[in-house]
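Colleague: sharing a sequence plus its predicted fold:
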Amino acid sequence: MQANRSCLLCGSPTSMWCSRCQSAFYCHPEHLNADWPRHRNECIPASHPAVHSMNLVDTPPPAESQHISVSAILFTPEEERPRIITVNCRPTSRSSWHGICPLPMVQQYFPNSQTEGIVLTQGLNGEDLRFPLHLWYSPTALQRSFPVNRSIFNITSGSAQKLWCGPVVVLKYNGTRRQGYTDASLNDLPALSAYFLAYK
């Protein structure tokens, strides 16, 4: 048994591997599922099937057409604090075969507004984020007299150089390749706060 290999998604030590190719290591079945759009292109079935082992991470992952649900952070103008929500991500027609990230379905949080995304790759003190953050917002919120986002105002203590207006939804990529999402949490707030403070 090979032990102390690195998970292909997060880099954590693991001794579990993909049951199909037996050469890709993952610390959790969810990490294989998240990395499947990329890994499937290199996942060649092993010539000798493995005997049953607790170290196998079952393959194949869920059906291609399934929506993926992840936790995201919602900042709203009406609420004092950000909160965790669930966002469905819809695979695009090419995402499962070409490693393209599924499309997050965030439009319900932006009624009658177009949305844009910003990818945050650096955290506090300019350090690279291992899991980049994907911010969705309405670029026309200020022009349309949307109220100031109280959640963002509060986490920046009102010191942000730009007043953010309208809602903001933040998703978290499952790695630097940005081919899928993982659950965001309130632990991501320090990096977001630094970004909101610095944005001009």
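Modeller: Sure thing, it's come through.
Colleague: make it CA atoms for all contacts and neighbour counts henceforth
Modeller: Will do.
Colleague: surely I100 touches W36?
Modeller: No: using C-alpha atoms under 8 Å, I100 is not in contact with W36; the gap is 11.1 Å.
Colleague: neighbour count winner among the two?
Modeller: Neighbour tally, I100 and W36, criterion other C-alpha atoms under 10 Å: the higher count belongs to W36, 23 against 18.
Colleague: wasn't the more buried one part of a helix?
Modeller: Yes: using DSSP: H, G, I helix; E, B strand; the rest coil, the assignment for W36 is a helix.
Colleague: the chain: helices as residue ranges?
Modeller: 29-39, 95-98, 150-155, 189-198 (DSSP state H).
Colleague: out of those helices, which is the most enclosed?
Modeller: Neighbour counts (mean count of other C-alpha atoms under 10 Å) averaged over each of those peak at helix 150-155, with a mean of 22.
Colleague: which other helices and strands does that one contact?
Modeller: strand 68-75, helix 189-198 (3 or more C-alpha pairs under 8 Å, 6 or more residues apart in numbering; DSSP states H and E).
Colleague: and here is the other one:
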Amino acid sequence: MNPTVSLINHPCTVCFKSTSMWCSRCQNAWYCSPEHLQSDWARHRRECVPVASARSNTLATPPPIQPQLVTVSAILFAPQEDRPRIITVTCEPPHTPAQGACPTPLIQGYFPGGQADNVVLTQGLNGEPLRFPLHLWYSPGALAANAPINQAIFRITSGAASKPWCGPVIVLKYNGSRRQGYSDAGSNDLPALSAYFLAYK
């Protein structure tokens, strides 16, 4: 006589309904339906340790949650405009989920040939540290290419900057000193930017 294997029912992790189906990845969490596994995946994925082989009565584990694009407000100093203006910039999440990695702003379209360099401004007026550092993106070849002087920067510095700024400049604002993401930049950031443009040699 062949022994029969009887499946022991367990309570569903979400609704506690009796079930004999489990997560296919770890085989250690019980769900009565794929929908309940999907709804619990954000929590369960932190404890879901894969096993070597899958057994029957498994539910397919949802794919990892993909990071979403985010948008933030940034300041654009356009060369031909008299004033800086607020624009919306889309940021792409890091390709590898490294701890502390910052999203990448998608700003290439604002720069000739898509070429942009960047610098981080950590000090404001009178050298005090900025709680939210500013990330400046600019065109390194604009001056060499005889690009027109940036009128928006010329205006906020009253033409007193020792170095003429040419080409577009985009400023994003970090969400803290650890620089792990961006928050919305705005007109309150202009005094620190003006001081930077004036002091830059």
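Modeller: Thanks, I have the structure now. Nothing here was measured: the structure is a model prediction, and the numbers come from that model.
Colleague: can you pull out the strands in structure 2?
Modeller: Here structure 2 has its strands, by DSSP state E, at 10-11, 18-19, 22-23, 58-59, 70-77, 85-92, 104-105, 117-123, 129-138, 169-174, 182-183.
Colleague: closest to I153 of structure 2 out of those?
Modeller: Smallest distance to I153 of structure 2 across these (C-alpha to C-alpha): 6.6 Å, for strand 70-77.
Colleague: now that closest one on structure 1. Mean distance?
Modeller: Superposing on structure 1 and averaging over aligned pairs (mean C-alpha distance after the TM-score superposition for structure 1), strand 70-77 of structure 2 comes out at 0.2 Å.
Colleague: which other helices and strands contact that strand?
Modeller: With 3+ C-alpha pairs under 8 Å, 6+ apart as the test, strand 70-77 of structure 2 has strand 85-92, strand 169-174, strand 182-183 packed against it.
Colleague: from the chain's centre, how far out does the second one sit?
Modeller: Same thing as strand 169-174 of structure 2. Relative to its chain's centre, strand 169-174 of structure 2 lies at 13 Å (C-alpha atoms, centre = their mean, to the nearest Å).
Colleague: and S93 of structure 1, how many neighbours does it have?
Modeller: Summarising burial for S93 of structure 1: neighbours were counted as other C-alpha under 10 Å, giving 12.
Colleague: that one maps to what in structure 2?
Modeller: S93 of structure 1 maps onto H95 in structure 2 when the alignment is built from TM-score structural alignment.
Colleague: in contact with the aligned partner of D188 of structure 1 in structure 2, which residues?
Modeller: Alignment note (TM-score structural alignment): D188 of structure 1 maps to D189 of structure 2. By C-alpha atoms under 8 Å, 6 or more residues apart in numbering, the contact list for D189 of structure 2 is empty.
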